[in-house]
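Trainee: Sequence first, then the predicted structure, then my questions.
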Amino acid sequence: MRYHDITKDDMLNGDGLRVVLWISGCTHACEQCQNPITWDINDGLVFDEKAKTELFDILERDYISGITLSGGDPLHPQNREEVGKLIEEIKEKFPNKTIWCYTGFLYEEIEDLDFMPLIDVLVDGRFVIGLLDHQLHWRGSSNQRVIDVKETKALNKIVLHNS
């Protein structure tokens, strides 16, 4: 897995103050994407032990609410195995931190991934420039959903995250 950046103290990509891991790789190629530099799966830095240590050091801070995985698309098929392991390790080491994940895939396309129940909030769907709405919270276009994954799994129907 490769990544482009680790953003500390982010308030724009989920509830509270967060750390954001910007993962390389996306095949959706959404028109006017905010991060086209992250599309190439082979671009960016290797996510190695040094990067993981940096990420975990930030997550240890009391004032950090959790982590947001973005990109690119963290759920690009070539990223899924490593992203799944990272999510499992984060949940084990930081059980009180929330995990948010942005993806261009629809929830229904990825709901059966083994690590999906460990994600707290999933922002799904491709960005569609024709549906751009600057008033939306945590998403760019009105087709995207901010899904409470745990409630969705429990009730077996899509439950949107409220905040």
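Mentor: The structure has been received and is ready for your questions.

Trainee: C-alpha from now on. contacts and neighbour counts both.
Mentor: Fine.

Trainee: all strands of the protein, in order?
Mentor: 2-10, 18-23, 45-46, 66-71, 98-102, 121-124, 145-148 (DSSP state E).

Trainee: If you count contacts, what does the shortest one end up packed against?
Mentor: What it means is strand 45-46. Strand 45-46 sits against strand 2-10, with contacts defined as 3 or more Cα pairs under 8 Å, 6 or more residues apart in numbering; DSSP states H and E.

Trainee: quick one, the strand it packs on and strand 66-71 angle?
Mentor: 140 degrees (axes from the mean of the first three to the mean of the last three Cα atoms, to 10 degrees).

Trainee: in strand 2-10, what's buried?
Mentor: For strand 2-10, the neighbour count (16 or more other Cα atoms under 10 Å) marks 2, 3, 4, 5, 6, 8, 10 as buried.

Trainee: structure B:
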Amino acid sequence: MRYHNITKDDMLNGEGLRAVLWVSGCDHGCKGCHNSITWDPSGGIPFDAAAEKELFEAIDHDYISGVTLSGGDPLFMGNRQEMTALTKNIKERFPNKNIWLYTGYRWEEINTLPIMEYVDVLVDGRFVEDLKSAKLHWRGSSNQRIINVQKSLKNGSLYLYHAE
């Protein structure tokens, strides 16, 4: 897996102050994507032990609510195995932090993936430029949903996330 950046104090990509991992690789090709530089799976730099240490140090502060995984697409086929291992590791090391994941895939396509066991909130669906609005919170276009993953998995139906 490769990545482009680790943001250490983000307030736009999920609730609270967050660390964000921007991974490489996306095959959705959404028109108007704000981060098309991350589409190339061979772009960026390798996510190695030093990068993981940097991410964990960014998460390991009382004022950080959690981590957001974005990109590119964390669920790009070439990222799935490593992202699952990473989210499992984050949950084990930081059980009180939440994990948000942004993907162009729809919940119905990915809800059975093993990674979902570790994700708290999922923002799903491709970005649609014609549905873009600056008034939307935590998503780029109105077709995208903010999903409470654990409640959805537990109850077997989709539950949207509501900030507390």
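Mentor: Yes, it's here. Computed from a predicted structure; not experimentally measured.

Trainee: Adding distance to residue 29 of structure 1, write the strands of structure 1 out as JSON lines.
Mentor: Output for the strands of structure 1, formatted as JSON lines (distance: least, Cα to Cα, whole Å):
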{"stretch": "strand 2-10", "distance to residue 29 of structure 1": "17"}
{"stretch": "strand 18-23", "distance to residue 29 of structure 1": "15"}
{"stretch": "strand 45-46", "distance to residue 29 of structure 1": "21"}
{"stretch": "strand 66-71", "distance to residue 29 of structure 1": "12"}
{"stretch": "strand 98-102", "distance to residue 29 of structure 1": "15"}
{"stretch": "strand 121-124", "distance to residue 29 of structure 1": "15"}
{"stretch": "strand 145-148", "distance to residue 29 of structure 1": "19"}
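
Trainee: Which residue lies nearest the spatial centre of structure 1?
Mentor: residue 101 (2.1 Å; Cα atoms, centre = their mean).

Trainee: That one is in contact with residue 69, isn't it?
Mentor: Yes: at 4.7 Å, residue 101 of structure 1 counts as touching residue 69 under the criterion of Cα atoms under 8 Å.

Trainee: residues in contact with the nearest residue to residue 136 of structure 1 once chain neighbours are set aside?
Mentor: Closest residue to residue 136 of structure 1 in three dimensions, ignoring its sequence neighbours and counting by Cα to Cα, 6 or more residues apart in numbering: residue 142, at 7.4 Å. Residue 142 of structure 1 sits next to 131, 132, 133, 136 when contact means Cα atoms under 8 Å, 6 or more residues apart in numbering.

Trainee: what about residue 61 of structure 1, distance to residue 136 of structure 1?
Mentor: For residue 61 of structure 1, the distance to residue 136 of structure 1 equals 29 Å [Cα to Cα, to the nearest Å].

Trainee: between the longest helix along structure 2 and strand 2-10, how big is the angle?
Mentor: The longest helix of structure 2 (DSSP state H) is helix 80-93. On the basis of the same axes, to 10 degrees, helix 80-93 of structure 2 is oriented at 30 degrees to strand 2-10.

Trainee: By how much does helix 80-93 of structure 2 deviate from structure 1 on average?
Mentor: Helix 80-93 of structure 2, aligned to structure 1 and superposed, deviates on average by 0.3 Å (mean Cα distance after the TM-score superposition for structure 1).
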